[in-house]
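Participant: Show me the folded form of this:
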Amino acid sequence: MAAFESEAAPVVDVGAIVSDLRAVRRDWRQSQGRSLEPGGRELPSREVLNDVLTDLRGVLFPMRLGPPELRQEVEDFYVGVTLDKALHALSAQVRLELQHSARHAHLGPRDVQARTDHIVREFALALPGIRRLLDTDVLAAYHGDPAAHSVDEVLLCYPGIHAIINHRLAHTLYSLGATMLARLISEIAHGQTGIDIHPGATIGSGFFIDHGTGVVIGETATIGERVRIYQAVTLGAKRFPLDADGHLKKGLPRHPNIEDDVVIYAGATVLGRVTIGRGATIGGNLWVTHDVPAGANLSQARSLDNTPAPSASAALAA
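Facilitator: This is a model prediction of the structure:
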């Protein structure tokens, strides 16, 4: 007993630490031009958005991603109630983002509310189209993976499908102007699956990410229809131009264009505003920084005499 008592926690002046942390927060808020007046949370909540996403997945796929006790005879009732709940929660989060950005955009409360209502309304109207797109993604995964036994297995188990559900929701919000919420939604999927898709990326129907861990798709990437990529593929930027003040220029097209029916195998890196032509195949672990013509087949495989095959750049030059 005496030995146990001798292991008491060290004495800490908690009050002093709290005071120092308050001073640090005050200095940060002053440097950022933020109000020092007491008030509530000013930014969207990742936790609330995670709950919204759970509800939206159930709305989109009620009998597979909805509650386990759900029955088909009350499916529409569940979808209606859950959608209403999700949209109310989403509206509050959109308003927080717009109020945060209103300090720089000089928007008044009425403008913030009007934009919030517009974003949430247009997002809700987009949900049937999102569901149709996701159906093509699920079918692409099922037909593209010989290990898949059913479309239900794909929807329930595949991290690529989980990530693309989040992306299609996030991309819609991004396009409507709720860019911070969109980024939070994409980062929730990133943390859960290891697949990092920026919500600004434009992705066509029938998209399949096999395995998925380590995939990175940049903000201005465009991906056509029926594209298949594997784990550790990067569709990234080659360089980051600076403005006259030495700051990174934002929003410039800097990521690849991937045309229809392209396959990119594991570990390949495609950088810059290059175009991978329709039906091309990019082999594993290639580093591609130039346009690839339609139908090309790039590979690093070795021949039977162990002579390395040409590099991607050499193959293109040939």
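Participant: From here on, just use CA atoms for contacts and neighbour counts.
Facilitator: Fine.
Participant: all helices of the chain, in order?
Facilitator: When secondary structure is read from DSSP state H, the chain shows helices at 2-5, 14-31, 46-60, 62-65, 75-105, 109-144, 151-157, 159-176, 179-193, 312-317.
Participant: Show me which positions of the longest one end up buried.
Facilitator: It stands for helix 109-144. 112-113, 115-116, 119-120, 123, 127, 130-131, 133-142 (16 or more other CA atoms under 10 Å).
Participant: okay, the angle between it and helix 75-105?
Facilitator: Angle of helix 109-144 versus helix 75-105, following axes from the mean of the first three to the mean of the last three CA atoms, to 10 degrees, is 130 degrees.
Participant: Next, count neighbours for I229.
Facilitator: I229 sits with 24 neighbouring residues when counted by other CA atoms under 10 Å.
Participant: actually F61, not the one I wrote
Facilitator: Per other CA under 10 Å, the neighbour tally for F61 reads 16.
Participant: which residue is nearest the middle of this protein?
Facilitator: The chain has S186 as the residue nearest its centroid, 2.8 Å off, counting by CA atoms, centre = their mean.
Participant: what's near enough to touch that residue?
Facilitator: For S186, the residues meeting the contact criterion (CA atoms under 8 Å, 6 or more residues apart in numbering) are 163, 166-167, 170, 196-199.
Participant: Same list, those, but as JSON lines with distance to F207 and neighbour count please.
Facilitator: Rendered in JSON lines, the data for those read as follows (distance: CA to CA, whole Å; neighbours: other CA atoms under 10 Å):
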{"residue": "A163", "distance to F207": "11", "neighbour count": "25"}
{"residue": "N166", "distance to F207": "13", "neighbour count": "23"}
{"residue": "H167", "distance to F207": "11", "neighbour count": "27"}
{"residue": "A170", "distance to F207": "16", "neighbour count": "28"}
{"residue": "D196", "distance to F207": "15", "neighbour count": "22"}
{"residue": "I197", "distance to F207": "13", "neighbour count": "26"}
{"residue": "H198", "distance to F207": "15", "neighbour count": "24"}
{"residue": "P199", "distance to F207": "15", "neighbour count": "30"}
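Participant: Let's compare: structure for the following, please.
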Amino acid sequence: MSRPSYMKDCLIPKRRNGRLGSGRAAAGRNLTNQRLGTLVERIVETYQGDSGINFIDAANLPVRGQILGILELLFEVLFPGHTGNKAVTRSNVRYVIGDILSQVYTELAEQAKRAYQYQCRVQKCERCDCERMGWNVALELLDSLPRIREMLKGDVQAAFEGDPAARSYEEIVISYPCITAIAVHRIAYELHVRQVPLIPRIMSECAHTKTGIDIHPGARIGRNFFIDHGTGVVIGETSVIGNNVKIYQGTTLGALSFPRDERGRIIKGGKRHPTIEDDVTIYAEATILGDVTIGKGAVIGGNTWVKESVSPGVTVSSPNPDLIYRKNEKKTRTRTRKT
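Facilitator: Here you go, the predicted structure:
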């Protein structure tokens, strides 16, 4: 009986001088055909049913690597010359940008088609024109790029004006994690509001992994947004952030509680995250929970826990901790001389 195809390329260690290696190394490599076949059957058994973590006998899902590649291409358009991947000059800029846009259009349309096909399978649709929808949403994203670029100009300016350590706009674009996270978010948001499945979350989680800043693609963010330092920032799906808002590391704009149905399952949807109005500053490790409003010009101090609305122009702070100061005593060591 011939071996299954998955076994034909299996690397089974060969015997040398009548022996299959020796000691611990041999035991680690001793994956026999019988053991491999048994293992494959055990794993395939777990694919029975539709648990959501296997996707068999259906159109391919969007490819994460392809989507990350699309983001890299879009960054070439949003920040020309800053990535260093392409030399951009005044004489070739139209050619370079045109070439990138054509590539993004083709690749994004394919990935969006896959995302729509996934949605059709889940919703059991029969008449969806997934390919046409993919081309349309890719074109709509490209049309939004001039507006995204204008917003990113304001974000970079806000970072430059808000951080005394910033030396130049170029330094901010190249090195500041907040610009990466915000730029990815502004792209993902355009796809999210057009109800493209999967791809916006793939993009936002890529930025989260890379920067430590977690912004759900559904969050609505205004102009001139600055996240200082950035590590540990969480901005939930239904958050609304106005213009000229500055937040520091560790800030959470989260949900206070989740309503549940009669079976105890979370009811999804609905406004459950804060609204931050214009000109608000939120300092490090502040936690703001629920569908509350932080009024225009308010200041939320560090390490605060806020679950009620704050009026415009109000400063919120927590009591100063009781600090204990103790003088360090220098310890002296006595030595005994041996006789």
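Participant: what two of the contacts of S186 of structure 1 are the furthest from one another?
Facilitator: Comparing all pairs in these by CA to CA, the longest separation belongs to A170 and D196, at 12.3 Å.
Participant: For the equivalent of D145 of structure 1 over in structure 2, which non-adjacent residue is spatially closest?
Facilitator: Aligned against structure 2 by TM-score structural alignment, D145 of structure 1 finds its counterpart in D163. Distances taken as CA to CA, 6 or more residues apart in numbering put D228 closest to D163 of structure 2, at 7.4 Å, once the chain neighbours are dropped.
Participant: any idea how far the one you found lies from N92 of structure 2?
Facilitator: Using CA to CA, to the nearest Å, one obtains 35 Å as the distance from D228 of structure 2 to N92 of structure 2.
Participant: now do R127 of structure 2
Facilitator: The gap separating R127 of structure 2 from N92 of structure 2 is 44 Å, by CA to CA.
Participant: Alignment lookup: D214 of structure 2 to structure 1.
Facilitator: Residue mapping for D214 of structure 2 onto structure 1 gives D196, with TM-score structural alignment as the criterion.
Participant: Its match is in contact with E187, isn't it?
Facilitator: Yes. In this structure D196 of structure 1 lies within contact range of E187 using CA atoms under 8 Å: 7.1 Å.
Participant: Looking at D228 and N92 of structure 2, which is more packed in?
Facilitator: More neighbours sit around D228 than around the other of D228 of structure 2 and N92, counting by other CA under 10 Å; the figures are 20 against 11.
Participant: What's the match for the more buried one in structure 1?
Facilitator: Counting by TM-score structural alignment, D228 of structure 2 corresponds to D210 in structure 1.
Participant: Ok, I43 of structure 2 next?
Facilitator: Applying TM-score structural alignment, one finds that I43 of structure 2 aligns to L21 in structure 1.
Participant: Tell me which residue of structure 2 matches up with the residue nearest to the centre of structure 1.
Facilitator: Taking TM-score structural alignment, S186 of structure 1 has S204 as its aligned residue in structure 2.
Participant: List the contacts of the residue nearest to D163 of structure 2.
Facilitator: Applying CA under 8 Å, 6+ apart to D228 of structure 2 gives the contacts 159, 163, 178, 246-249.
Participant: Would you mind giving those residues as TSV with distance to T293 of structure 2 added?
Facilitator: As requested, the contacts of D228 of structure 2 are exported to TSV (distance: CA to CA, whole Å):
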residue	distance to T293 of structure 2
A159	24
D163	26
C178	23
K246	16
I247	15
Y248	18
Q249	20
